[in-house]
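S.K.: this one's structure only:
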C-alpha cells in the first residue's frame, strides 16, 4: 500500500487588480489626501513615506515579492522625502519623479542598446509567450513614455503651485500611465502574448 500523499501546499496569494492598483497608486493618493487635509507639504511628505513603506511591505505579503521598480521608487521616496523634511525644502520631493522617470528610461534604453530588454527580466512572468521583438517594442514605448512624464513633471512643478502639482500627479500622470499600459495590449497580442495566461491586470510601473 502506497503511503498517503503529503498535504497540498496552500496556493500563493495572487495579486488581483484592486490590490495591484492599491500598491501602485495608493501611496500617491494618500500623499494627495494628506496635503489636502493638513495644508502642510512636509507633513504630507512624511505620510507619503510611511504609505510607501507600507505598500512595499504589502507587496511582499500579497505578491510574495517587491518588484524592482517598486523598490527603486520606494527607496527614492524615502531618500528624497527625508531630504525634503530635513532641509525643509519641497523642491526635493517635486524633483524626485523627474529623476526616477529619467533613471528608469535610461535603464530601458540601455537594455535595448545591449539587446537585452530590461522589461523582459522584470515582467517576464506577467507576459507569457511574448516574443523578443515584442519585449523590445514594449521597452522602447515605456522608455519614451517615461521621458515624456519627466518633461511634464518638470514643466508642472516649476510653473504651478504645490497643490496643482499634486493634483496633476494624481489626476493627470496616474490615469495617463494606466491608459498607456492598456494601449500597449494590442501590440503585445500581435507579438505573441498569451492573453489567457497573462496577468488579468497589466503590470503598471509605480508612479515616481
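M.R.: Happy to help now that I have it. This structure is a prediction, so every number in the text was calculated from the model and none was measured.

S.K.: only C-alpha atoms for contact and neighbour calcs from this point on.
M.R.: Fine.

S.K.: got the buried residues for the longest helix along the chain?
M.R.: Ranked by number of residues, the top helix in the chain under DSSP state H is helix 132-159. Buried positions in helix 132-159, judged by neighbour count with 16 or more other C-alpha atoms under 10 Å: 134-150, 153-154, 156-157.

S.K.: please apply the same query to stretch 72-92.
M.R.: Result for stretch 72-92 [16+ other C-alpha under 10 Å]: buried residues 72-78, 80-85, 90, 92.

S.K.: here's the one I want to compare it with:
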C-alpha cells in the first residue's frame, strides 16, 4: 500500500478508513501545536476530515506518535475514541514496526549493526546526547541499521527502532560519525534549503486496532536529487 490516496488540503493521505488515517508528513510540518504557534498537522487533518465528510462541530482526531519537524514520512492518527487507546497501547509496546531511511555523510563502521546508547535530553537546546554507559536521567536507546546504498557523497541507511526516544536516530547516528544530511543540530556543516533533514519514516507496519488486518504502508520519498538517487 504505497499509493497516495489524496492531497486535498495540501496533505498526502497514505491510508484512511473509519478508525485511522495515515499521512505522509512533509518537512516543516509540526505534528502537534507548540510554542511557535504554527498550525499543526493534526489541525490540517481535522479540516480535511471535516470538509470531506461534511462533519458538523468538532472533529475527533487522536495523535498516536510524532515525527520531528524537519523529518518526513508516515504518521498515524486515530479517527475514533475506540481506536486511540488501542493504537496508543500498540505503539507504547513497540508493536508497530517503523522503518526509516536516512542519508548520512559517512559510511558507518559496519555494513549492518545494532547501536545501544543511553540518551539524555537537554530541554534547553532540545537535543539528546548519546552516552555509551548509563548516566543520571538517561534512557536506553537501541536501533538496528544496515547500508542500503552508497551514493557519490552520501550513504543511504535503513533503520529499525527497538526503542522510541527523543531524537534517537539523529543522536545515535551522529555519535558514530554518521550525520544526517542537513541536520545542523547534530553536526551537519550545511542545512538543506527547505530546512528539512534527510530522515524519512519510510515504512510502517501494524495490526489495525479494530479490524485486526495487517497494515503495511510505504511512504513515497520527498522529491529532490538526493532522495531520487536512493531509488
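M.R.: The structure has been received and is ready for your questions. Quick caveat, the model's predicted, so the values are computed rather than measured.

S.K.: how close are the two chains, by TM-score?
M.R.: The TM-score (TM-score structural alignment, normalised by the length of the first structure) is 0.30; 109 aligned residues with a C-alpha RMSD of 5.7 Å.

S.K.: of the buried residues of stretch 72-92 of the first structure, closest to residue 175 of the first structure?
M.R.: Closest approach between the buried residues of stretch 72-92 of the first structure and residue 175 of the first structure, by C-alpha to C-alpha: residue 73, at 18.0 Å.

S.K.: ok, the closest one to residue 152 of the first structure distance?
M.R.: Distance of residue 73 of the first structure to residue 152 of the first structure, given as C-alpha to C-alpha, to the nearest Å: 18 Å.

S.K.: kindly report the same for residue 47 of the first structure.
M.R.: 24 Å.

S.K.: next one: residue 104 of the first structure
M.R.: Applying C-alpha to C-alpha, the value for residue 104 of the first structure to residue 152 of the first structure is 16 Å.

S.K.: likewise residue 71 of the first structure?
M.R.: 23 Å.

S.K.: cool, and residue 48 of the first structure?
M.R.: With distances taken as C-alpha to C-alpha, residue 48 of the first structure is found 21 Å from residue 152 of the first structure.

S.K.: next: residue 164 of the first structure.
M.R.: According to C-alpha to C-alpha, residue 164 of the first structure and residue 152 of the first structure sit 13 Å apart.

S.K.: helix or strand right after the helix or strand that contains residue 51 of the second structure?
M.R.: Applying DSSP states H and E as the criterion places residue 51 of the second structure in helix 41-52. Helices and strands here follow DSSP H and E; after helix 41-52 of the second structure, the next one along the chain is strand 62-63.

S.K.: that next one packs against which elements?
M.R.: Judged by 3 or more C-alpha pairs under 8 Å, 6 or more residues apart in numbering; DSSP states H and E, the packing partners of strand 62-63 of the second structure are strand 72-78.

S.K.: again, only this time at 10 Å
M.R.: The contact analysis (3 or more C-alpha pairs under 10 Å, 6 or more residues apart in numbering; DSSP states H and E) places strand 62-63 of the second structure against helix 41-52, strand 72-78, helix 83-92.

S.K.: to residue 24 of the second structure, which of the ones you listed lies closest?
M.R.: Smallest distance to residue 24 of the second structure across those (C-alpha to C-alpha): 4.5 Å, for strand 72-78.

S.K.: quick one: that closest one to helix 41-52, angle?
M.R.: Here the directions of strand 72-78 of the second structure and helix 41-52 differ by 60 degrees (axes from the mean of the first three to the mean of the last three C-alpha atoms, to 10 degrees).

S.K.: how far off helix 83-92 does strand 72-78 of the second structure point, in degrees?
M.R.: 130 degrees.

S.K.: list the buried residues of strand 72-78 of the second structure.
M.R.: Quick answer for strand 72-78 of the second structure (16+ other C-alpha under 10 Å): 72, 73, 74, 75, 76, 77, 78.

S.K.: where's residue 113 of the second structure, which helix or strand?
M.R.: Assigned by DSSP H and E, residue 113 of the second structure belongs to strand 112-122.

S.K.: show me what that strand is packed against.
M.R.: strand 127-131, strand 139-150, strand 155-161, helix 168-175.

S.K.: let's see it at 8 Å
M.R.: By 3+ C-alpha pairs under 8 Å, 6+ apart, strand 112-122 of the second structure packs against strand 127-131, strand 139-150, helix 168-175.

S.K.: since that was my last question, I'll sign off now.
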